[in-house]
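Q: Curious how this folds, go ahead:
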Amino acid sequence: MSSKERIKAVIFDWAGTVIDYGCFAPMHAFIQTFEEAGVPITDREARVPMGLLKWDHIHAILQMERVETAWITKYGTQAVKEDIDRLYVRFEAILMESLKTYTDPIPGALETVEQLRNAGLAIGSTTGYTASMMAVIVPEAKRKGYSPDCLVTSDEVKAGRPYPYMIFRNLVELGIYPPKAVVKVGDTVSDIQEGRNAGVWTVAILLGSSELGLTQAEVESLHPDELAERMNQTRLIFEQAGADYIIGSIAQLPLVIEELERSGLERGTR
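A: Below you'll find the predicted structure:
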């Protein structure tokens, strides 16, 4: 049994994966920022680039055809870097005011992390948040029971998601090798792209995810058929992104790890 290939580390995203059910802190801040700029955006438009470095996220929203047209109608020209910089400054101010209130662990997260730690796995983390944003979140999350072994933020590396550098930094800091002994877990397409680009296993979570975009109360009150339909739509998004595994909730992660270890961590065609 000692020669069995093992998973050595799990690298989690933060908001929408381990804390902040539905990933609402950044979404509200993006919506308010664009509202104040006179170019309102929808919930979906705010969510599509979720997981990116927040400056890149604003840039991605402005490149959406409908938003780009609305911006040109409002300002007479396409948004330029200075516009993005200005929007980002306002976004960061709005977000910093509310971050502390969006740090509750997602149901099952603490128990899952404890189970993985008890099995000898290291717990890493990456995020689209910056170091200053995480300085607000980390103490609150720790007080509520979550504190990974390693955290790398998007502004501490050359480029954030979908580039793999935050994962690579985690592997260096944790002393973990090879990449096939690592699982990246997240709730957005950019999480899956980050993991694929790093050559690690990727697991997407449906419930609590930004992609699903529902509060816990909404999930619990939706008719089962409607919830199943929404989860299936979200599953399709993750399948198209190339996720190795897609699970309903974070509590199912240990089963995925067991399956990977039974397979000898060998990757078939993806």
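Q: all contacts plus neighbour counts: C-alpha atoms, from now on.
A: OK.
Q: For the stretch 101-250 of the chain, just list every one of the helices.
A: 109-118, 131-143, 165-174, 189-198, 216-221, 224-241 (DSSP state H, counting those that start in this stretch).
Q: TSV for those helices, including mean neighbour count and distance to Leu87?
A: Listed next are those as TSV, based on neighbours: other C-alpha atoms under 10 Å; distance: least, C-alpha to C-alpha, whole Å:
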stretch	mean neighbour count	distance to Leu87
helix 109-118	16	33
helix 131-143	16	16
helix 165-174	20	25
helix 189-198	24	22
helix 216-221	12	30
helix 224-241	15	28
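Q: export the ones you listed to JSON lines and tack on distance to Thr101?
A: Listed next are the helices of the stretch 101-250 of the chain as JSON lines, based on distance: least, C-alpha to C-alpha, whole Å:
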{"stretch": "helix 109-118", "distance to Thr101": "18"}
{"stretch": "helix 131-143", "distance to Thr101": "9"}
{"stretch": "helix 165-174", "distance to Thr101": "25"}
{"stretch": "helix 189-198", "distance to Thr101": "23"}
{"stretch": "helix 216-221", "distance to Thr101": "15"}
{"stretch": "helix 224-241", "distance to Thr101": "26"}
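Q: Of those helices, which is nearest Val183?
A: Across these, Val183 has its closest neighbour in helix 189-198 (7.9 Å, C-alpha to C-alpha).
Q: who touches the closest one?
A: Here helix 189-198 makes contact (C-alpha atoms under 8 Å, 6 or more residues apart in numbering) with 13, 49-52, 161-165, 167-168, 179, 183-186, 201-204, 237-238, 241-243.
Q: all strands for this structure, in order.
A: 9-12, 122-127, 152-153, 182-186, 201-205, 245-247 (DSSP state E).
Q: Restricted to buried residues, select the contacts of helix 189-198 in PyMOL.
A: This is the PyMOL syntax for the buried subset of the contacts of helix 189-198, where burial follows 16 or more other C-alpha atoms under 10 Å:
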select buried, resi 13+49+50+51+52+161+162+163+164+165+167+168+179+183+184+185+186+201+202+203+204+237+238+241+242+243
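Q: For Phe34, find the nearest of the helices of the stretch 101-250 of the chain.
A: helix 131-143 (19.8 Å).
Q: So which of the helices of the stretch 101-250 of the chain is nearest Glu35?
A: helix 131-143 (21.9 Å).
Q: so can I have JSON lines of the strands of the chain showing distance to Arg230?
A: Shown next, in JSON lines, are these (distance: least, C-alpha to C-alpha, whole Å):
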{"stretch": "strand 9-12", "distance to Arg230": "23"}
{"stretch": "strand 122-127", "distance to Arg230": "25"}
{"stretch": "strand 152-153", "distance to Arg230": "30"}
{"stretch": "strand 182-186", "distance to Arg230": "18"}
{"stretch": "strand 201-205", "distance to Arg230": "13"}
{"stretch": "strand 245-247", "distance to Arg230": "14"}
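Q: Please generate a structure for the following sequence too, so the two can be compared:
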Amino acid sequence: MYNRRYTGKIELAVLDTAGTFCDGPGDLRNRWALDDLRGCKAPVVPFYEALQQFGIECDWATIRKPMGNFKPTHLRMLLSLPEVSAQWEEKYGRPWNEDDFDNVLAAFRPLMSKYIVDEDLAKPIPGAVECIDKLREAGILIGCDTGYYQEDSIALNKMLEEKFGMKFDVVTNAEKVPGRPAPFMVYDCMLQAYEITKKAIPCEAVVKIDDTAAGMKCGNNAGAWTIGLYASGSNTYDELAASKPDFLVPHVGYVPEIIFGQIEPRLRRGERPGQGIIETI
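A: Okay, here's the model as predicted:
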């Protein structure tokens, strides 16, 4: 309901994919010696292996810098980093060009499709299934957004549903609409939610949950509440804090208590998102 300001409940939660509800932290150095033990490994490994095919060595911290963006955008940003572009010029005697970009991306695509459904990576983060169940029991629609290609996102979500019973009410990706930090994946989930409920959902009734700074900026730009996850995915606490989310928690298991114990009471008082970090757990 509105009393000049929205004072109702949360209607839609939009969760990122890797590092948020699946592909969490763990020690996989038996497979990848450079594993940094953080979550969101599924995009890192194919970038690493694709660049290796062209004689470019990147540590995982470097690969993570553009995380949260649509994967072609991520690659372009990665190749543009001084430490990577310098390697390219040293090896090939010239800056990388669009043909080079296309070639690296072509090497990346099949690797991404392979690793996104890798059994060591494509499993729910502890607390993720319970989180979704609690939100759905409260009548909250569950959305999923991702910087993955649509084909890869469909494959991952199919696997999660078949093996773990994880199902989303609305899904979107950065191949369908412009990706993070733009707000359009959140808006696309809101549009799909409207098509289900035939009820307009205001931005204040939406929560964006993500492990990347780009995801927090996406939620902020959409006018939604934002919950950053600093221990389960790609970005650190400080990196997330710099993007000014409303809340910072270790992982998705804390989301229900933030929504029911923090956000909804604030909504009833007429408060709005985007006031800076309210609370950290």
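Q: Just give the TM-score of the two.
A: The TM-score (TM-score structural alignment, normalised by the length of structure 1) is 0.87; 247 aligned residues with a C-alpha RMSD of 1.7 Å.
Q: what separates whatever residue of structure 2 lines up with Thr77 of structure 1 from Leu75 of structure 2, distance-wise?
A: In structure 2, the residue paired with Thr77 of structure 1 is Arg94, using TM-score structural alignment. Here Arg94 of structure 2 is placed at a distance of 18 Å from Leu75 of structure 2 (C-alpha to C-alpha, to the nearest Å).
Q: So which of the two has more stuff around it?
A: Applying other C-alpha atoms under 10 Å to Arg94 of structure 2 and Leu75 shows that Leu75 carries more neighbours, namely 21 against 11.
Q: Alignment lookup: that one to structure 1.
A: Matched across to structure 1, Leu75 of structure 2 falls on Ile58, judged by TM-score structural alignment.
Q: Now its match. Nearest residue, chain neighbours left out?
A: Of all residues not flanking Ile58 of structure 1 in the chain, Ile84 sits nearest, at 6.6 Å (C-alpha to C-alpha, 6 or more residues apart in numbering).
Q: So the one you found is in contact with Ala60, correct?
A: No - checked against C-alpha atoms under 8 Å, the pair Ile84 of structure 1 and Ala60 is beyond contact range at 10.1 Å.
Q: who's in contact with Ser147 of structure 1?
A: Residues near Ser147 of structure 1 by C-alpha under 8 Å, 6+ apart: Val138, Ala141.
Q: Would you mind finding the match for it in structure 2?
A: Per TM-score structural alignment, the equivalent position to Ser147 of structure 1 in structure 2 is Lys167.
Q: can you tell me which residues contact Pro178 of structure 2?
A: Pro178 of structure 2 neighbours (C-alpha under 8 Å, 6+ apart): Phe184, Met185.
Q: That one and Ala213 of structure 2, how far apart?
A: Pro178 of structure 2 sits 16 Å away from Ala213 of structure 2 when distances are taken as C-alpha to C-alpha.
Q: and if you look at Tyr237 of structure 2?
A: The spacing between Tyr237 of structure 2 and Ala213 of structure 2, counted by C-alpha to C-alpha, is 10 Å.
Q: Surely Tyr194 of structure 2 is in contact with Pro202?
A: No - counting by C-alpha under 8 Å, Tyr194 of structure 2 does not reach Pro202; the two are 10.4 Å apart.
Q: can you pull the contacts of the closest residue to Ala70 of structure 1 other than its chain neighbours?
A: Nearest residue to Ala70 of structure 1 in three dimensions, chain neighbours excluded: Val39, at 6.3 Å (C-alpha to C-alpha, 6+ apart). For Val39 of structure 1, the contacting residues are Val67, Ala70, Trp71, Lys74, by C-alpha under 8 Å, 6+ apart.
Q: What residue in structure 2 is paired with Val39 of structure 1?
A: Aligned by TM-score structural alignment, Val39 of structure 1 pairs with Ile56 of structure 2.
Q: so how far is Thr146 of structure 2 from the aligned partner of Arg161 of structure 1 in structure 2?
A: Aligned by TM-score structural alignment, Arg161 of structure 1 pairs with Arg180 of structure 2. Applying C-alpha to C-alpha, the value for Arg180 of structure 2 to Thr146 of structure 2 is 9 Å.
Q: overlap in contacts of the two?
A: Common contacts of Arg180 of structure 2 and Thr146 (C-alpha under 8 Å, 6+ apart): Gly68, Phe70, Ala174.
Q: ok, those residues vs Arg266 of structure 2, which is closest?
A: Using C-alpha to C-alpha, Gly68 comes nearest to Arg266 of structure 2 of the shared contacts of Arg180 and Thr146 of structure 2, at 28.3 Å.
Q: Look up the closest residue to Asn173 of structure 2, ignoring the ones flanking it.
A: Asn173 of structure 2 sits nearest to Thr146 (C-alpha to C-alpha, 6+ apart), 4.9 Å away.
Q: Is it correct that that neighbour is in contact with Ala174?
A: Yes - Thr146 of structure 2 is within contact range of Ala174, at 6.4 Å (criterion: C-alpha under 8 Å).
Q: Neighbour count: the two, which is higher?
A: Using other C-alpha under 10 Å, the more surrounded residue of Thr146 of structure 2 and Ala174 is Thr146, with 27 against 23.
Q: any idea how far the residue lying closest to Pro162 of structure 1 once chain neighbours are set aside lies from Thr33 of structure 1?
A: Among residues not flanking Pro162 of structure 1 along the chain, Glu194 sits closest, at 4.4 Å (C-alpha to C-alpha, 6+ apart). Note on Glu194 of structure 1: its distance to Thr33 of structure 1, by C-alpha to C-alpha, is 27 Å.
Q: Same question for Glu5 of structure 1.
A: Distance, Glu5 of structure 1 to Thr33 of structure 1, using C-alpha to C-alpha: 48 Å.
Q: more crowded one of the two?
A: Under the criterion of other C-alpha under 10 Å, the comparison of Glu5 of structure 1 against Thr33 puts Thr33 first, with 25 against 16.
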